[in-house]
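[1] What would the 3D arrangement of this be:
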Amino acid sequence: MNNIKNKIINYITENAGTSFVEIEKIFDENHFEYKGDGAYTSAENNNIIFWYGWNEQAFNVVSSLVNEGLIEMRTCEPFIYIVDGKSLNFPIVKSERINTHHWLPVSFKSKGV
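    Presented below is the predicted three-dimensional model:
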């Protein structure tokens, strides 16, 4: 598990603005099983979805890096995901008051960079 975390940290350090799609490529390159039916959602509102389609272990890898302060997650333009070739089929979050599933595109950067 630490090996995949290190690969993700190294990639994000060299590529600020890393998307979940790019992290999937890291998982693929390292034969890490990430596919599932889980969703990474906002702690404030479960209808705000950051990413979908991974298993719990994969989301735990990313969330632990965020919680440990090694990387940070920031909102980004959906265009980043279009360029990376994959996005979620939900309306994009426009306000905090939503009652149905909406996608909030985010990217990652190294903490302090």
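[2] C-alpha only now, for contacts and for neighbours.
    OK.
[3] can you pull out the strands in this protein?
    Secondary structure of the chain by DSSP state E: the strands cover 35-41, 48-54, 71-75, 102-103, 106-110.
[4] just the angle between the second one and strand 35-41, please?
    Here strand 48-54 runs at 170 degrees with respect to strand 35-41, directions being taken by axes from the mean of the first three to the mean of the last three CA atoms, to 10 degrees.
[5] Specify the angle between strand 48-54 and strand 71-75 in degrees.
    120 degrees.
[6] To check against the first, give me the structure of this:
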Amino acid sequence: MTKNEKIIQEIIKHAHQQGNMTFLAVEKIFSWHGFDFDGNQYPPMTQRANMFVWDGWNSEALDLFKEALDRGQLEAKYCGIVPYLVDGGGLACPLATEVKDYDEPHWAPVFFNKKGVSR
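    Here you go, the predicted model:
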């Protein structure tokens, strides 16, 4: 099993067992496996101008996470800021209060759970 496959399986396992997995938790999984995720790109999970779910990853990390999502076992849900505060971080920009285009960057925090499970 490749290192990337191990990371993908760990991401899915964490979301299934723990639930409410933030991008910070994904970054911890990357770090546990010695995977360098640092960069200046963001996951393209919204089609809205200046509305971001996360930031600071490189293209390899985005591809790896997209592969985990493409397996159809995870779903993203808006979660507000509290889960990120619990995990120890967030983005330094205003929170998105609605799904729309913004003139300046706004953060729409999401977490990930097993598909079909409400927590």
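[7] Mind checking how well the two chains overlap by TM-score?
    Taking TM-score structural alignment, normalised by the length of the first structure as the basis, the two superposed chains have a TM-score of 0.91; 113 aligned residues with a CA RMSD of 1.4 Å.
[8] Including mean neighbour count and distance to residue 91 of the first structure, could the strands of the first structure go into JSON lines?
    JSON lines is the format used below for the strands of the first structure (neighbours: other CA atoms under 10 Å; distance: least, CA to CA, whole Å):
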{"stretch": "strand 35-41", "mean neighbour count": "15", "distance to residue 91 of the first structure": "14"}
{"stretch": "strand 48-54", "mean neighbour count": "20", "distance to residue 91 of the first structure": "10"}
{"stretch": "strand 71-75", "mean neighbour count": "17", "distance to residue 91 of the first structure": "15"}
{"stretch": "strand 102-103", "mean neighbour count": "22", "distance to residue 91 of the first structure": "5"}
{"stretch": "strand 106-110", "mean neighbour count": "22", "distance to residue 91 of the first structure": "14"}
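[9] Would you reformat these as a markdown table and include distance to residue 2 of the first structure?
    Putting the strands of the first structure into a markdown table (distance: least, CA to CA, whole Å) gives the following:
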| stretch | distance to residue 2 of the first structure |
| --- | --- |
| strand 35-41 | 19 |
| strand 48-54 | 18 |
| strand 71-75 | 15 |
| strand 102-103 | 29 |
| strand 106-110 | 17 |
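[10] right, so of the ones you listed, which gets closest to residue 11 of the first structure?
    For residue 11 of the first structure, the closest of the strands of the first structure is strand 106-110, at 9.3 Å, according to CA to CA.
[11] Relative to the second structure, what is the average displacement of that closest one?
    Its matched residues in the second structure lie on average 0.5 Å from strand 106-110 of the first structure after superposition (mean CA distance after the TM-score superposition for the first structure).
[12] Residues contacting that strand, please?
    9, 12-13, 15-20, 50, 70-77 (CA atoms under 8 Å, 6 or more residues apart in numbering).
[13] mind checking how far residue 110 of the first structure is from residue 9 of the first structure?
    Relative to residue 9 of the first structure, residue 110 of the first structure is positioned 7 Å away (CA to CA, to the nearest Å).
[14] what is in contact with those two at once?
    70-71.
[15] and the closest residue to residue 3 of the second structure other than its chain neighbours, how many neighbours?
    Distance criterion CA to CA, 6 or more residues apart in numbering; nearest residue to residue 3 of the second structure, sequence neighbours excluded, is residue 33 at 7.6 Å. A count of nearby residues for residue 33 of the second structure, using other CA atoms under 10 Å, gives 14.
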